[in-house]
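>>> this is the structure alone, sequence omitted:
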């Protein structure tokens, strides 16, 4: 899609690691819009207005957004999308909405910008996340009638890159999209487990002063360890990558620095934390045994998601050690 698009491309910070490189490989100079933690890492109408005002944009404009988001885990509610749709419409901005995590919304109430801005939204999604089909990649775009010429151009360009999805994946996708009771039950327990793990992770990290926006879907969050900056500076640690190296070496927890991979500044102390380091099959069996009434508690996480729990506790202890060293 980026290869056939002729115009300006905008991406968010933080954002998934490949949006900007893909734009550059397609010959675009991606314009980065920096979202804020106080806005729960969401794009706002004022930020859109600002980027339009500060840049000499071509008449053709494309913005890539991920909802629910990777790496932050944040989502957009109806009122957010309604306000954004007005500014997108005003400035003739096409939106590529990556909604690959939509079915993993903890509350099962995902809202799509396509509902509010149908004429200018390209919806992108697939089966790899919600159906636990990592590696079995089958994705698709949905184009509005107004962008039918772009759809034709994308289909033509894609035909020179690949033929079709493998036959076994096509059959699996057809079965999944029948949305049978079995598939719905799987997704229900999947969301329930991820929600419990996200809450546990959020509570444990915020209890020691780490700033975290609570995830609303998927399996990522974006903690900010700014509270440790004085202690880390004293150790000569001034970048996110250096901090992640220290955490790996001293606590055996692997994290990805927010900058530069996720388009945050290099000295930013944000990280992407992926909270699925546990046996999902066993957790799924345990969730089904408990029935579907009510949420899962911390005891469930401790018992059935133990490797993840131990990692979060190790990370929490590491934070406490840095704070203690600063006080000394």
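Arrived safely, thanks for sending. Quantities reported herein were computed from a predicted structural model and do not represent experimental measurements.
>>> from now on I want contacts and neighbour counts done on CA atoms only, so please keep to that.
Will do.
>>> mind listing what the spatially most central residue of the chain touches?
The C-alpha lying nearest the average C-alpha coordinate of the chain belongs to residue 70 (C-alpha atoms, centre = their mean; 1.2 Å). Counting by C-alpha atoms under 8 Å, 6 or more residues apart in numbering, residue 70 makes contact with 15, 16, 220, 221.
>>> how about those residues in a markdown table, adding distance to residue 299 and secondary structure?
Shown next, in a markdown table, are these (distance: C-alpha to C-alpha, whole Å; DSSP: H, G, I helix; E, B strand; the rest coil):
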| residue | distance to residue 299 | secondary structure |
| --- | --- | --- |
| 15 | 33 | coil |
| 16 | 32 | coil |
| 220 | 21 | strand |
| 221 | 21 | strand |
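>>> in the chain, which spans are strands?
8-13, 31-34, 61-66, 93-98, 121-126, 139-142, 220-221, 256-257, 271-274 (DSSP state E).
>>> can I get those in TSV including mean neighbour count and distance to residue 154?
TSV is the format used below for those (neighbours: other C-alpha atoms under 10 Å; distance: least, C-alpha to C-alpha, whole Å):
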stretch	mean neighbour count	distance to residue 154
strand 8-13	23	16
strand 31-34	18	22
strand 61-66	21	15
strand 93-98	22	13
strand 121-126	20	12
strand 139-142	14	10
strand 220-221	25	30
strand 256-257	24	33
strand 271-274	22	32
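>>> could you export the ones you listed as JSON lines, including distance to residue 230?
Formatted as JSON lines, the strands of the chain follow (distance: least, C-alpha to C-alpha, whole Å):
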{"stretch": "strand 8-13", "distance to residue 230": "25"}
{"stretch": "strand 31-34", "distance to residue 230": "25"}
{"stretch": "strand 61-66", "distance to residue 230": "33"}
{"stretch": "strand 93-98", "distance to residue 230": "37"}
{"stretch": "strand 121-126", "distance to residue 230": "42"}
{"stretch": "strand 139-142", "distance to residue 230": "45"}
{"stretch": "strand 220-221", "distance to residue 230": "23"}
{"stretch": "strand 256-257", "distance to residue 230": "18"}
{"stretch": "strand 271-274", "distance to residue 230": "18"}
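>>> so who does the residue lying closest to residue 87 once chain neighbours are set aside touch?
In space, and not counting its chain neighbours, residue 87 is closest to residue 45: 6.1 Å by C-alpha to C-alpha, 6 or more residues apart in numbering. Residue 45 makes contact with 83, 84, 87, according to C-alpha under 8 Å, 6+ apart.
>>> how about residue 5, nearest residue that isn't a chain neighbour?
Spatial nearest neighbour of residue 5, chain neighbours left out: residue 150 (7.7 Å); criterion: C-alpha to C-alpha, 6+ apart.
>>> ok so, going back, nearest to residue 234 among the contacts of residue 70?
Of all the contacts of residue 70, residue 234 sits closest to residue 221, with 27.0 Å by C-alpha to C-alpha.
>>> how much space between the closest one and residue 274?
7 Å (C-alpha to C-alpha, to the nearest Å).
>>> next, the one to line up against it:
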């Protein structure tokens, strides 16, 4: 048989899934690995979806998405952050942020272009760069600096082939929220070297100790914003995301989208309209609950001897397990088999993640407390 696409063939399976395939065959497993809210979608949003089904809203929408939803997204960005985008020309609805990331990279990159990716980072970033014909260039961040991006380190990685910088804030897996000073420094670099900034802000509403800085307010002329409804509105299965970008970029994203996905699900878009039209009570309640779990879980990790940076956003803790003497993969495997607690080894998110594990606290508090007991028992048996 003729060979298949070598870029895709060389891409390893997700390092996250391997542990959960094992955990799925075990009893009494406490999973701290799934990056998904443990809340169901709020009732008023589900009701909007039910209404849409009952009234026959089961057709295609325009390729760019429902005009009302695009207007609401742009209004929300303007109200919340002061970022201004034209809903007609600079916003499109995607089938989740995952599709949005794929579209943007395919539009921005030519074969051989480089994309700087600060890590640890979400596992899809590097493969998606490669699938689009680009080359990901990792730059490290340090837990001692709360995983803030160092502009000097980024500058040292820039070459004539560099086309973009791709970041996520608040971040998966670290929970780090990039400080305004770090983002300002990245903007200066981007302007100096004529680079695009791709900013994954899917966790923007899940911040706890300070305000999120929207990169679109700092450099709208070269920033592509990615966002959606999965995390803050507990709508992972509805698959609704969005892109806000300069008109030339957004127009080509729609062009690729119309040939690959055509449009996001009509029913899901109408549910998202309700998510942005109604009060924020549900979001506020979920964020408050995550914050409570965050404080309990991080305090518990520190008390059992695992140093843990304070996550400023998302719903992940990223404790150091160096004191155990084990590498991340070995720690995660042994913890799963010995105590039936599933975590993700930090090295799957990049070399800077080695010596850490990712723990999602989007899990009921009693489960988190029991997980702490089991992890402590594992450490003491070590």
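Cool, got the structure. Note that the coordinates shown come from a computational prediction; the quantities given were computed from them, not determined experimentally.
>>> trace the residue nearest to residue 87 of the first structure over to the second structure, please.
When the second structure is aligned by TM-score structural alignment, residue 45 of the first structure is paired with residue 151.
>>> just residue 250 of the first structure next, same as before
By TM-score structural alignment, residue 250 of the first structure lines up with residue 338 in the second structure.
>>> and its match, how far is that from residue 304 of the second structure?
Residue 338 of the second structure is 17 Å from residue 304 of the second structure, where distance means C-alpha to C-alpha.
>>> what of residue 143 of the second structure?
19 Å.
>>> ok, these two, which is more surrounded?
The neighbour count for residue 143 of the second structure versus residue 304, taken as other C-alpha atoms under 10 Å, is higher for residue 143 (19 against 15).
>>> need the longest helix for the first structure.
The longest helix of the first structure (DSSP state H) is helix 181-206.
>>> show me which residues of that helix are buried.
Buried positions in helix 181-206 of the first structure, judged by neighbour count with 16 or more other C-alpha atoms under 10 Å: 186-202, 204-206.
>>> same check, this time on stretch 164-184 of the first structure
Within stretch 164-184 of the first structure, the residues that count as buried by 16+ other C-alpha under 10 Å are residue 173.
>>> please, where are all the helices along the stretch 51-200 of the second structure?
With DSSP state H, counting those that start in this stretch applied, the stretch 51-200 of the second structure shows helices at 67-81, 96-108, 125-131, 151-157, 180-193, listed in chain order.
>>> for residue 367 of the second structure, which of the ones you listed is the nearest?
helix 96-108 (28.6 Å).
>>> show me what the closest one is packed against.
Applying 3 or more C-alpha pairs under 8 Å, 6 or more residues apart in numbering; DSSP states H and E, we find helix 96-108 of the second structure packed against helix 125-131, strand 223-228, strand 241-244, helix 247-260.
>>> so can I have TSV of the ones you listed showing distance to residue 205 of the second structure?
Putting those into TSV (distance: least, C-alpha to C-alpha, whole Å) gives the following:
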stretch	distance to residue 205 of the second structure
helix 125-131	21
strand 223-228	10
strand 241-244	14
helix 247-260	23
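>>> what's the closest of those to residue 266 of the second structure?
strand 241-244 (12.7 Å).
>>> in the first structure, what stretch matches that closest one?
Going by TM-score structural alignment: strand 241-244 of the second structure matches residues 139-142.
>>> how far apart are that stretch and its match in the second structure?
Stretch 139-142 of the first structure differs from its equivalent in the second structure by a mean of 0.7 Å after superposition (mean C-alpha distance after the TM-score superposition for the first structure).
>>> returning to what we had before: which helices and strands sit right next to the longest helix of the first structure?
Helices and strands touching helix 181-206 of the first structure, by 3+ C-alpha pairs under 8 Å, 6+ apart, are helix 280-290, helix 298-304, helix 306-327.
>>> reformat the helices of the stretch 51-200 of the second structure as CSV; add distance to residue 209 of the second structure.
As requested, those are exported to CSV (distance: least, C-alpha to C-alpha, whole Å):
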stretch, distance to residue 209 of the second structure
helix 67-81, 17
helix 96-108, 25
helix 125-131, 26
helix 151-157, 23
helix 180-193, 14
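>>> the second structure: matching residues for stretch 77-93 of the first structure?
If you align by TM-score structural alignment, stretch 77-93 of the first structure falls on residues 179-195 of the second structure.
>>> buried set for that stretch?
Judged by neighbour count (16+ other C-alpha under 10 Å), stretch 179-195 of the second structure contains these buried residues: 179, 183, 185, 186, 187, 189, 190, 193, 195.
>>> CSV please, covering the residues you listed and showing distance to residue 97 of the second structure.
CSV is the format used below for these (distance: C-alpha to C-alpha, whole Å):
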residue, distance to residue 97 of the second structure
179, 23
183, 21
185, 26
186, 22
187, 23
189, 26
190, 23
193, 27
195, 21
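>>> taking these together, which two end up most distant?
Farthest pair in these (C-alpha to C-alpha) is 179 and 193. Separation: 21.7 Å.
>>> and residue 113 of the second structure, what is it in contact with?
Listed by C-alpha under 8 Å, 6+ apart, the contact set of residue 113 of the second structure reads 133, 134, 135, 161, 162, 163.
>>> quick one: the second one from residue 311 of the second structure, how far?
According to C-alpha to C-alpha, residue 134 of the second structure stands 31 Å off from residue 311 of the second structure.
>>> those two: who's more crowded?
More crowded of residue 134 of the second structure and residue 311, by other C-alpha under 10 Å: residue 311, with 27 against 24.
>>> what's the match for the more buried one in the first structure?
Aligned counterpart of residue 311 of the second structure in the first structure: residue 215 (TM-score structural alignment).
>>> thought that match was touching residue 76?
No. Using C-alpha atoms under 8 Å as the test, residue 215 of the first structure is too far from residue 76 to be in contact (11.5 Å).
>>> which residue packs closest to residue 121 of the second structure, ignoring adjacent ones?
Nearest to residue 121 of the second structure is residue 349, by C-alpha to C-alpha, 6+ apart, at 5.2 Å.
>>> and that neighbour, how far from residue 139 of the second structure?
Look at residue 349 of the second structure and residue 139 of the second structure: by C-alpha to C-alpha, they are 12 Å apart.
>>> what does residue 353 of the second structure give?
For residue 353 of the second structure, the distance to residue 139 of the second structure equals 12 Å [C-alpha to C-alpha].
>>> need the overlap of contacts for those two.
When C-alpha under 8 Å, 6+ apart defines a contact, the residues bordering residue 353 of the second structure and residue 139 alike are residue 119.
>>> hmm, back to that, need the helices and strands packed on helix 181-206 of the first structure in CSV with distance to residue 108 of the first structure and mean neighbour count, can you?
Converted to CSV, those look like this (distance: least, C-alpha to C-alpha, whole Å; neighbours: other C-alpha atoms under 10 Å):
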stretch, distance to residue 108 of the first structure, mean neighbour count
helix 280-290, 17, 14
helix 298-304, 21, 17
helix 306-327, 24, 16
